[in-house]
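Trainee: Curious how this folds, go ahead:
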Amino acid sequence: MDSRRVAEIVAELGETAAQHVIGLALEQLATALAAVDQALDRADRAQAVAHAERISRLAWQIGLLSLAGVAMDLGSAAERGDMPALAAIRARLMRVGNRSLTAIWDRTALA
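Mentor: Reported below is the predicted structural model:
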């Protein structure tokens, strides 16, 4: 997590508005993570790529750099059709996603 990015958001918007914006982004990230998982369960790689791109953009905006990177890796593996890599990156995306959401939620709750 890029603490500077979170601090920038708080400085730009104020604490209350920043918590609201970050909270909405967290909800959207959680939804997109579930959507990636469901798309891959259906073997719908195109939808998985679309949801991974959404995760990457949202994560980058709120300072979740590791999550953004893993989402980009998942999209690349899905586009290449590299199924062993896709399975490994999917598991990593879920781990990093859950850890990142918890970390930023805890950070903004303490702010």
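Trainee: From now on I want contacts and neighbour counts done on CA atoms only, so please keep to that.
Mentor: Fine.
Trainee: neighbouring contacts of stretch 67-87?
Mentor: Stretch 67-87 is contacted by residues 45-46, 48-50, 52-53, 55-60, 89-90, 92-93, 96-97, 100 when judged by C-alpha atoms under 8 Å, 6 or more residues apart in numbering.
Trainee: Let's see that with 7 Å instead.
Mentor: Applying C-alpha atoms under 7 Å, 6 or more residues apart in numbering, the external contacts of stretch 67-87 come out as 45, 49, 52-53, 55-57, 59-60, 89-90, 93, 96-97, 100.
Trainee: Another for comparison:
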Amino acid sequence: MGDLYLQLGEAGAEDVVCRAIEELAVRLSHCERLWRRDDLDGLRKCARSLIAIAEQVGMNSLARVAGDVTQAIDACDGVATSATLTRLIRIGARSLTAVWDLQDLSV
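Mentor: Next up, the predicted model:
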């Protein structure tokens, strides 16, 4: 995120980060709903979109685990998909909370 602040300045970076964390929160919730509906194609698309957003704001662990979810789906491994999705949601919640705390934003 430090690079983002250097490139865009404080106001620009805060705007990008705020929009990104809002979108990440929405998409994480959507991923969970898609899993419950057994919509693996939708889940794969949603997880892929998380990768791009997470990378944009430097949340590399979140991006990596979202990639793991897509790999598990591609391997047709339901157990691995369930496990990596659970991990994605846990890491996502932790990451978003950390950013909210840094930005002093309310949930």
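Trainee: Using ChimeraX, define a selection of the buried residues within the contacts of stretch 67-87 of the first structure.
Mentor: Those of the contacts of stretch 67-87 of the first structure that count as buried under 16 or more other C-alpha atoms under 10 Å are selected in ChimeraX with:
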select :45,49,52,53,55,56,57,59,60,89,90,93,96,97,100
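Trainee: Pull the most distant pair out of the contacts of stretch 67-87 of the first structure.
Mentor: With C-alpha to C-alpha as the measure, no two of the contacts of stretch 67-87 of the first structure lie farther apart than 45 and 100, at 23.6 Å.
Trainee: The first structure: helices as residue ranges?
Mentor: 3-13, 15-41, 45-61, 65-80, 83-110 (DSSP state H).
Trainee: Any figure for the gap between the residue of the first structure most remote from its centre and residue 22 of the first structure?
Mentor: Distance to the chain centre peaks in the first structure at residue 14, reaching 23.1 Å (criterion: C-alpha atoms, centre = their mean). Here residue 14 of the first structure is placed at a distance of 12 Å from residue 22 of the first structure (C-alpha to C-alpha, to the nearest Å).
Trainee: Same check on residue 91 of the first structure?
Mentor: 24 Å.
Trainee: residues in contact with stretch 3-18 of the first structure?
Mentor: Here stretch 3-18 of the first structure makes contact (C-alpha under 7 Å, 6+ apart) with 62, 63.
Trainee: how about a cut-off of 8 Å?
Mentor: Residues from elsewhere that reach stretch 3-18 of the first structure (C-alpha under 8 Å, 6+ apart): 19, 61, 62, 63, 111.
Trainee: So which of those residues wins on neighbours?
Mentor: The most crowded member of the contacts of stretch 3-18 of the first structure, judged by other C-alpha atoms under 10 Å, is residue 62 (23 neighbours).
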